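> sequence and predicted structure, then a few things I'm wondering about:
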Amino acid sequence: MKRTSSVKSKTKESKIKYSEVPESSIAISSSIATASYKENSITMTAYYNSKDQLVEIAFTSCPFEINRRIIQAINICLPFHKFLHRLRIKRSLTQTVLYEISKLLPHSNITDVCLDDNFLPQGNYYLLLDNLNNVQNLSLRRCDINDEACKSIANKMNFGCPASNTLITLNLASNCITDIGATHLGMMLRQNRTLLYLNVSDNKITDSGAINILNNFRVFPLTKDEIIARNYRKVQFFKKRNELYRKYVNEITNRLREEEEKENINSFRMLLKGERIQKRKTTMVMKYQLEEGPRTYPIIKCFEELSVAEQAEKMTTEIIGEFKDMYDDNNIIREDGQIYAIGNLRLSYLNLAYNNLGYFSVRKIYDVLKYQSNINKPVHCSGLLKIILEGNNIPDDCEELRGIQYFLESAITENIPLEVTRCKSSLKSRKKLNNKNMQII
């Protein structure tokens, strides 16, 4: 369902006219609200799902720039529209509006942001990734993004930044990115292990920039700075883990001491020593409060089966988990005293179409896919599954292109769930049996 409202930027009053049309653009409902265009009005389109819940707000046909107060008004209404997950603005974005959107995102459920066809001279689109939010899909097509703006965006997606844990797709198609910007994107892919989709088609990238991106999808040596940063993160993790462990040891010990004081210690020991009397299992219910929030979590443990140290270790592991890093022990290889990373095996879609690539990029892609096909991939990592190269100055047919096609098809086949393949095979066998039965009849 799509509803369009006319919002006056200078006055508080707004007039809306409603009419019905056959279908909406998202094929959810057939009702639409339209508004007559005026010189001093901004058209806002609201999309609703089948349950009449607001899911998208779009500004796509505004005659002039949006006023920041409109975004502030949307911000006020956010608590009443929990299913709003998409924001789309086209050709009417300003610097102040971008800033208001960056303030709106952290306390909203918006996961998709589309700002196509918006040019900002400052190029500070990175504001959208500055704070922790729920944005998973970001589209910045035809925004005249140069290498400096591309660098700012890539830096906000490095390991440890908020966007490195949330952003899944990034669309930078039809911009002004050269090999310099491609190099910054490659350095980001060296660290980022969340991004699945990257589109840099229709830019000004040559073989040099493409190779700087592709080098990070296969094994590469870690620099001294990367090794130092990795060791620092590891030390900080175990420092925090030990602090939490000691905290739980003290809590358990104090709790045990309090319980022992309440009971008759002598009679309790006699029961334990007596062979004729069945052993009594004492179970204690402990409640502890997490540092992150006010909730309390009951822990029920049998103190005859686990020691205090074992219980504290288990509680610590449940809270903080194991050390996970882009360069942890599962993602590195040690050879001849040098530490190598196995490369980015998380990104699965890469669009390099309509750039200035040649045969060297094709050769590099072939080497990357060959490497990824022979390595044991970590959990939830599939490697590259789709690469688009059309519109480049590459051979129409060569051995490397055929090899790329073979490796991509094999990778897709390996990542199809086993249940799906069994269903397909059973359907084929049923069709064969039906055909045989038809022939017999």
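Okay, I see it.

> could you use CA atoms for every contact and neighbour count after this?
Will do.

> I figured Leu138 hits Ala173, correct?
No - when contacts are counted by CA atoms under 8 Å, Leu138 is not listed as touching Ala173 (11.5 Å).

> more neighbours: the two, which one.
With neighbours defined as other CA atoms under 10 Å, Leu138 and Ala173 compare such that Ala173 has more, 25 against 20.

> doesn't Asn215 make contact with Leu189?
No - between Leu189 and Asn215 there is no contact under CA under 8 Å: 9.7 Å.

> pull up the overlap in contacts between the two.
Residues touching both Leu189 and Asn215 (CA atoms under 8 Å, 6 or more residues apart in numbering): none.

> so for those two, which sits in the more crowded spot?
More crowded of Leu189 and Asn215, by other CA under 10 Å: Leu189, with 27 against 20.

> part of a helix, is that one?
Yes - counting by DSSP: H, G, I helix; E, B strand; the rest coil, Leu189 is part of a helix.

> from Ile300, how far out is it?
Distance, Leu189 to Ile300, by CA to CA, to the nearest Å: 44 Å.

> helices along this protein, start to end?
Per DSSP state H, the chain carries helices over the ranges 68-77, 95-104, 147-155, 179-191, 207-214, 224-262, 265-273, 308-320, 359-373, 399-414, 418-440.

> other SSEs contacting the fifth one?
Spelled out, it's helix 207-214. helix 179-191, helix 359-373 (3 or more CA pairs under 8 Å, 6 or more residues apart in numbering; DSSP states H and E).

> let's see 6 Å
helix 179-191 (3 or more CA pairs under 6 Å, 6 or more residues apart in numbering; DSSP states H and E).

> just checking, what packs against the helix it packs on?
Counting contacts by 3+ CA pairs under 6 Å, 6+ apart, helix 179-191 packs against helix 147-155, helix 207-214.

> got the angle for that helix vs helix 224-262?
Relative orientation of helix 179-191 versus helix 224-262 (axes from the mean of the first three to the mean of the last three CA atoms, to 10 degrees): 30 degrees.

> for helix 179-191, the distance to its chain's centre please.
18 Å (CA atoms, centre = their mean, to the nearest Å).

> which outside residues touch that helix?
Helix 179-191 is contacted from outside by 147, 150-151, 154, 158-159, 205, 209, 212-213, 216, using CA atoms under 6 Å, 6 or more residues apart in numbering.

> then stretch 161-168?
Here stretch 161-168 makes contact (CA under 6 Å, 6+ apart) with 129, 132, 136-137, 157-158, 192, 195-196.

> ranking the helices of the chain by burial, who's on top?
Most buried of the helices of the chain by mean neighbour count (mean count of other CA atoms under 10 Å) is helix 179-191; its value is a mean of 23.

> okay, the angle between it and helix 147-155?
0 degrees.

> and the strands in the stretch 1-150 of the chain?
2-8, 17-20, 31-34, 41-48, 54-59, 86-89, 112-114, 137-139 (DSSP state E, counting those that start in this stretch).

> would a markdown table of these with distance to Lys247 be doable?
Formatted as a markdown table, those follow (distance: least, CA to CA, whole Å):
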| stretch | distance to Lys247 |
| --- | --- |
| strand 2-8 | 54 |
| strand 17-20 | 62 |
| strand 31-34 | 59 |
| strand 41-48 | 49 |
| strand 54-59 | 44 |
| strand 86-89 | 43 |
| strand 112-114 | 41 |
| strand 137-139 | 40 |
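
> then this one, side by side with the first:
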Amino acid sequence: MRKRVEKSSKEKVDKVDSVIEEDNVNVTSKTADDYQCSGNLELDFTELCKLMGVKKIPSVKLKQSKPVMEHNQSQKSLESQRTTWSSEPCLEIELENEDQSKTVKISGWKVDDMMLQVLSRTLPSLSNFQCLHMWRVGLTDCTFASLRNTVSLCSNLRKVVLDGNPLPEQSYHLLIGEDSMLTDLSLRNSHIGEEGARLIGSSLSTVPTANKNLLSLNLAFNSIGDAGANHIAQGLRLNRSLLCLSLSHNQIGDEGATRLAEVLGPFALTHEEIVERRKLLIQVEQSVIQPSLVSLADSQDQPLSVRSSSSLDRLNKIAKNTTKKKDNPKKEEKPAPAQVAKKEEPKVVKKDDKVPRSQAGKIGAKDKNLPVSEQETVEVVETVIPLLDPGIVHTGGKVIHPGNTCLTSLNLSGNKLTEQSLKLFLSSLEGQGEGGLLRLSLNRNRFPSDCDIFLKIQEMMALRDPLNKNNTGQVEDEHGELKTTSAA
């Protein structure tokens, strides 16, 4: 009897040991490829670091976003925000809701290839991930390529900050290609030179292509110089999305500033641009391009540049008729045929609801409250083909474009500008009329602060700047950031 009891207890122990061994085998056999991200960054990041064998796993710090904070604690929260940056490996996560990560900040520690593999798995799984800050994380050309792929997988990511990350190949332009959905990009203090500026300028626009989503680009504290500024100006010729551009502290002199000033005012089209313009006019004539892709608002106020062109005349008539149909749908006696209606209906709204709010002008934040018919009209006005701008004229054997009037803020402080380039800026600003720049920063350059031309430009900007009401305005600090000050 005693032997039977000992035998049964021994069998139970053996079964328990076998179960434990099987569980250990299952745990050790689980890899990062088998892990399914839950959308909780704190949980997924830590678990993937363990599975991939990261020796020192960075800590994760959570904080609520500003709208969630109590009003009486807002000042304390801002102070804590400045002190949360640490040289120790750490992920700072800003939550919009209880479990939705809106912003991820990494600061001051090297992000190697293994860590980027972890981020490439966790970040795309976040449903409301909108902003990525990576300041001085030691990016290389190889890790940047991996980061770029991760950025492209994050469907809601709109802002990327890569300050203090110099790359030997200067391939930052890959983040703002034609298909990029980013609206804000900051590349301060990244040793960007002429070649990097050339690549960025080409990404902003060339004759056949242009970036359509980037609204803000910060290139402060680099080494772009005159040659690089020329490339950036070239990219601004046919770009109609960029609103804010900072080139402060970039060793830019009068030569580079002159190119930037010229593109803001009327400029002559090159031979390549004229050829492309003719191709577009033929496409309009053949109805390959929808008339709605040309600014309807401008076509009512300004005559088309080529009076003899039947395509442009027809385009102007269609533009007016389309606008009347939208404004007075009940007054139409005979409805248009179904095929024509489909042809004139703008597909921009259905295709992409995230069209930048200012591709062809300054559309205010009230657009969301407009009726459906007015929202459609706004979408049509926003979509513009620069080479079909109705303000283009023929004079002196040249085709003159009215210039880039979509850029609203330009920062050239801390460079090498003299009074020579100031004259060109003043001339371009006067030629812009009511549109164009609302803010131009020219402080800390090589001209006296009491220079007549500079004072005249400041006076003109003060009248234009909507942020300058009630004797208040915005100036840029030594880091290129905007801060509000009171006028003396």
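Yep, that arrived. The structure displayed is predicted, hence computed values, not measured ones.

> using TSV, lay out the helices and strands packed on helix 179-191 of the first structure together with distance to Arg246 of the first structure.
Below are those laid out as TSV (distance: least, CA to CA, whole Å):
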stretch	distance to Arg246 of the first structure
helix 147-155	36
helix 207-214	44
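
> I'd like to know which of the ones you listed lies nearest to Asp329 of the first structure.
helix 207-214 (22.8 Å; CA to CA).

> what's the angle between the closest one and helix 359-373?
Using the same axes, to 10 degrees: helix 207-214 of the first structure against helix 359-373 is 10 degrees.

> quick check: helix 207-214 of the first structure compared with the second structure, mean distance?
With mean CA distance after the TM-score superposition for the first structure, helix 207-214 of the first structure departs from the second structure by a mean of 0.7 Å once superposed.

> in the second structure, what range does that helix match?
Aligned by TM-score structural alignment, helix 207-214 of the first structure falls on residues 254-261 of the second structure.

> gap between the matching stretch and the chain center?
Distance, centroid of stretch 254-261 of the second structure to centroid of chain: 24 Å (CA atoms, centre = their mean).

> cool, stretch 235-255 of the first structure as well?
Counting by CA atoms, centre = their mean, stretch 235-255 of the first structure comes out at 31 Å from the chain centroid.

> ditto for stretch 189-208 of the first structure
15 Å.

> do me a favour and get the end-to-end distance for that stretch?
Stretch 189-208 of the first structure end-to-end distance (CA to CA) = 16 Å.

> turn the contacts of stretch 161-168 of the first structure into TSV, columns for distance to Arg86 of the first structure and neighbour count.
Formatted as TSV, the contacts of stretch 161-168 of the first structure follow (distance: CA to CA, whole Å; neighbours: other CA atoms under 10 Å):
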residue	distance to Arg86 of the first structure	neighbour count
Leu129	16	26
Leu132	17	16
Gln136	10	18
Asn137	9	19
Met157	21	26
Asn158	24	20
Asn192	24	24
Leu195	19	24
Leu196	19	20
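
> from those residues, which two are the most distant?
The widest separation within the contacts of stretch 161-168 of the first structure (CA to CA) is 18.9 Å, between Leu132 and Leu196.

> contacting residues for the residue nearest in space to the middle of the second structure?
With distances taken as CA atoms, centre = their mean, the residue of the second structure nearest its centroid is Thr183 (2.1 Å). By CA under 6 Å, 6+ apart, the contact set of Thr183 of the second structure is 158, 213-215.

> hang on, isn't Ser5 of the first structure packed against Ile42?
No - shown here, Ser5 of the first structure and Ile42 do not form a contact pair, counting by CA atoms under 6 Å, at 8.1 Å.

> quick one: which of these two has more around it?
Ile42 (26 against 21).

> just want to check the distance between the more buried one and Cys62 of the first structure.
For Ile42 of the first structure, the distance to Cys62 of the first structure equals 5 Å [CA to CA].

> and for Tyr99 of the first structure?
With distances taken as CA to CA, Tyr99 of the first structure is found 19 Å from Cys62 of the first structure.

> go on, Thr111 of the first structure?
23 Å.

> how close does Cys62 of the first structure sit to Asn171 of the first structure?
Applying CA to CA, the value for Cys62 of the first structure to Asn171 of the first structure is 23 Å.

> what about stretch 62-79 of the first structure, start to end distance?
26 Å.

> touching it from outside, list them.
42-43, 92, 97, 104.

> let's go with 10 Å and repeat that
Residues outside stretch 62-79 of the first structure that contact it (CA atoms under 10 Å, 6 or more residues apart in numbering) are 7-10, 37-44, 57, 59, 81, 84, 89-101, 103-105, 107-110.

> what's Asn404 of the second structure aligned with over in the first structure?
Match for Asn404 of the second structure (TM-score structural alignment): Asn344.

> excluding its backbone neighbours, what's nearest that match?
Phe217 (4.6 Å; CA to CA, 6 or more residues apart in numbering).

> if I pick the one you found, what's in contact with it?
Counting by CA under 10 Å, 6+ apart, Phe217 of the first structure touches 186, 189-190, 341-347, 365, 367-369, 371-372, 383-384.

> how much space is there between it and Ser208 of the first structure?
On the measure of CA to CA, Phe217 of the first structure and Ser208 of the first structure end up 15 Å apart.

> just give the number of residues close to the counterpart of Ile93 of the second structure in the first structure.
When the first structure is aligned by TM-score structural alignment, Ile93 of the second structure is paired with Ala46. Number of residues near Ala46 of the first structure (other CA under 10 Å) recorded here: 20.

> now swap in Thr377 of the second structure and tell me
What Thr377 of the second structure shows, counting by other CA under 10 Å, is a neighbour count of 18.

> which SSE is it in?
Assigned by DSSP states H and E, Thr377 of the second structure falls within helix 372-382.

> quick one: buried residues of that helix?
Neighbour counts over helix 372-382 of the second structure (16 or more other CA atoms under 10 Å) mark 376-382 as buried.

> elements contacting that helix?
helix 296-301, helix 310-327, helix 348-351 (3 or more CA pairs under 10 Å, 6 or more residues apart in numbering; DSSP states H and E).

> mind checking which of those is nearest Leu417 of the second structure?
Using CA to CA, these put helix 296-301 closest to Leu417 of the second structure, at 34.4 Å.

> still on that earlier bit, any chance of the helices and strands packed on helix 372-382 of the second structure in a markdown table, with mean neighbour count and distance to Glu79 of the second structure too?
Formatted as a markdown table, these follow (neighbours: other CA atoms under 10 Å; distance: least, CA to CA, whole Å):
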| stretch | mean neighbour count | distance to Glu79 of the second structure |
| --- | --- | --- |
| helix 296-301 | 17 | 46 |
| helix 310-327 | 16 | 51 |
| helix 348-351 | 12 | 41 |
